[in-house]
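# only the shape, not the letters, is given here:
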């Protein structure tokens, strides 16, 4: 299917990298998945990125990942654009997850290279190609070299991007220059998502069409506001807001794990998602005072802006 047949606008804007949602025994909770997805609908974000780093997809079984996606689609499919991370260590499982994503109506699939093994470009290309060929869905490359150890070259990128079904890249590397190069080198209408939350504005200025991020999950309204300020050309105010967001991110990174801190903050708001799955660490009781203060800080900053739908 030609990329021209896909509605580009539905893939732009603020996409929350959705967290895992477990019950008190550590098993996937459909009820909590639904509540979390429903919460994000209420905040004005454009979509969800399911099963990525924030969603702990790599730490879940294929059946758990399918259950999470089925629940999300059943709850919010008609209200948000849903991109699914289907990457797994084996190509076979990745393709299986891709086929499942199409069967439940996901809007697009995405994948990192396989982790652990240091793979050649030919191996990564074959890995991604199997997923691309397994469905008719749009495919979004996920480039995050700091965790995968694979640095996507512009030559391999160009080879992948020429395909009609490859419509975008989630650029989680830290170089906005490289982000801009991906945008230019696609040589066709192409989506680029900013990955590092602390440089959302920088990514947008350098050509990103929106962002996918984990810390969006505890301050979605702030990222929606940041997106609106950028679109309206209010760059100075946007810069000020990005700096305030970055101060919050710095505090989140001071806890035993980013995801543990974010999930604990949601719990303070009555949105239970359980603790992250080991080896990701939960926060301890000694951290709760600091998290309560940080949650209050986020609340005050959010309240200073008017909620809106991007």
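Alright, I've got the coordinates. All figures in this text were calculated on a predicted structure; none of them were measured in a lab.
# contacts, neighbours, all on C-alpha from now
Will do.
# from residue 243, how far out is residue 263?
According to Cα to Cα, to the nearest Å, residue 263 and residue 243 sit 23 Å apart.
# no, scratch that, I was asking about residue 26
According to Cα to Cα, residue 26 stands 35 Å off from residue 243.
# also this one, for the comparison:
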């Protein structure tokens, strides 16, 4: 049986060539980098992975490369969210068909949708595949917030977990409290910024953007939590939040990860247009910040 989703799950950066094609060599190198630093899973084709910027064919290509390179050494979650149901279903079926054990999706975006539409979208995903489907709560991009009531209704139609990127600890606890009658429903927090308190409130892992470039820091935080070394974990959580501030010096944390990876000797290629490489001055400020924290 596939291991339950847990631990540190970087939302894997997708390397591209200068012309916007998937850069296979760089992607394979990134998978090895994450495995070598102890990550427990990979969340692919999400926000940091530029999923919404890719064609369906490119996202399938990323699925296949990651699965081939990982070879079962960590758990893969494919984000299949799109603005339309048909493409999301196609991506979910492809992921399941090549052995990816989990799919996740943001609510359909661009148009403003109501709960009925969101439920219809996720019902189509659940009915399309025999693997767990997780809802990805990202109000900033989807334009809808997954409330406790909506989450209950999603669970009723077969959604098995949530990646919550609402960035609000109190709201996260309200989701957990709202699912008290659903003991098997699984919570993954979608930001390193509240990782430790979210774990203590019931989350089983963290999709951490910072872990794209610094997975070992987040793995250490997870290990301290698992060992009940709460004082050390709390101190490291504060360092993580400072590092998160540094990662946000550029206007795009997506683009920032390419520069941070390059500084660590990883050839992550280029961001995909319209995302641009970060400005030289901001890159210097960011890297200096990481050096001050002893991370470079």
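Sure thing, it's come through. Every value quoted in this text rests on a predicted model; they were computed, and no experiment measured them.
# hmm, back to that, for residue 263 and residue 243 of structure 1, indicate the residue with more neighbours.
residue 263 (23 against 15; other Cα atoms under 10 Å).
# what residues are up against the equivalent of the more buried one over in structure 2?
Aligned counterpart of residue 263 of structure 1 in structure 2: residue 258 (TM-score structural alignment). Counting by Cα atoms under 8 Å, 6 or more residues apart in numbering, residue 258 of structure 2 makes contact with 13, 268, 269, 270, 271, 277.
# please enumerate the helices of the stretch 51-200 of structure 1.
For the stretch 51-200 of structure 1, the helices defined by DSSP state H, counting those that start in this stretch occupy 62-76, 91-103, 121-134, 145-148, 154-161, 176-185, 200-205.
# could I get those helices as CSV with distance to residue 235 of structure 1 and mean neighbour count?
Listed next are the helices of the stretch 51-200 of structure 1 as CSV, based on distance: least, Cα to Cα, whole Å; neighbours: other Cα atoms under 10 Å:
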stretch, distance to residue 235 of structure 1, mean neighbour count
helix 62-76, 32, 19
helix 91-103, 38, 20
helix 121-134, 37, 17
helix 145-148, 29, 14
helix 154-161, 30, 15
helix 176-185, 17, 18
helix 200-205, 9, 22
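# what is the nearest of the contacts of residue 258 of structure 2 to residue 41 of structure 2?
Nearest to residue 41 of structure 2 among the contacts of residue 258 of structure 2 is residue 13, at 13.3 Å by Cα to Cα.
# where's the aligned partner of the closest one in structure 1 relative to residue 145 of structure 1, distance?
Counting by TM-score structural alignment, residue 13 of structure 2 corresponds to residue 19 in structure 1. Distance, residue 19 of structure 1 to residue 145 of structure 1, using Cα to Cα: 21 Å.
# what of residue 175 of structure 1?
11 Å.
# which residues touch the match of residue 13 of structure 2?
When contacts are counted by Cα under 8 Å, 6+ apart, residue 19 of structure 1 touches 50, 54, 55, 56, 214, 217, 259, 263, 273.
# can you tell me which of those end up in strands?
residue 50 (DSSP state E).
# go ahead and build a PyMOL selection from the buried members of the contacts of residue 19 of structure 1.
PyMOL command restricting the contacts of residue 19 of structure 1 to the buried ones, with burial defined by 16 or more other Cα atoms under 10 Å:
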select buried, resi 50+54+55+56+214+217+259+263+273
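# I'd like the contacts of residue 19 of structure 1 as TSV, with distance to residue 232 of structure 1 appended.
Below are the contacts of residue 19 of structure 1 laid out as TSV (distance: Cα to Cα, whole Å):
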residue	distance to residue 232 of structure 1
50	29
54	30
55	31
56	35
214	24
217	23
259	32
263	32
273	35
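# trace residue 207 of structure 1 over to structure 2, please.
In structure 2, residue 207 of structure 1 lands on residue 202 (TM-score structural alignment).
# its match contacts residue 175, doesn't it?
No - using Cα atoms under 8 Å, residue 202 of structure 2 makes no contact with residue 175, being 10.3 Å away.
# what's the distance between the match of residue 263 of structure 1 and residue 130 of structure 2?
With Cα to Cα as the criterion, residue 258 of structure 2 and residue 130 of structure 2 are 34 Å apart.
# so where is the lengthiest helix in structure 2 in structure 1?
Longest helix of structure 2, by residue count under DSSP state H: helix 230-247. The aligned range for helix 230-247 of structure 2 in structure 1 is 235-252, by TM-score structural alignment.
# that stretch against structure 2, how far on average?
Once superposed with structure 2, the aligned residues differ from stretch 235-252 of structure 1 by a mean of 1.0 Å; criterion: mean Cα distance after the TM-score superposition for structure 1.
# what does that stretch contact?
Counting by Cα under 8 Å, 6+ apart, 198-201, 215, 222, 226, 229-230, 258, 261-262, 294, 298 sit against stretch 235-252 of structure 1.
# structure 1: matching residues for stretch 57-70 of structure 2?
Going by TM-score structural alignment: stretch 57-70 of structure 2 matches residues 63-76.
# next, the mean deviation of the matching stretch compared to structure 2.
Stretch 63-76 of structure 1 sits 0.4 Å off on average (mean Cα distance after the TM-score superposition for structure 1).
# and that stretch, how far from the chain's centre?
Computed by Cα atoms, centre = their mean, to the nearest Å, the chain-centroid distance of stretch 63-76 of structure 1 equals 16 Å.
# list of residues touching it?
Identification of contacts with stretch 63-76 of structure 1 by Cα under 8 Å, 6+ apart yields 28, 30, 33-34, 37-38, 41, 50-51, 57, 82, 84, 97, 100-101, 104-106.
# buried subset of the residues you listed?
Restricting the contacts of stretch 63-76 of structure 1 to buried positions leaves 28, 30, 33-34, 37-38, 41, 50-51, 57, 82, 84, 97, 100-101, 104, 106, with burial counted as 16+ other Cα under 10 Å.
# residue 213 of structure 2 touches residue 257, doesn't it?
Yes - with contact defined as Cα under 8 Å, residue 213 of structure 2 counts as touching residue 257 (6.3 Å).
# ok so, going back, biggest separation within the contacts of residue 19 of structure 1, which pair?
The widest separation within those (Cα to Cα) is 15.5 Å, between 50 and 263.
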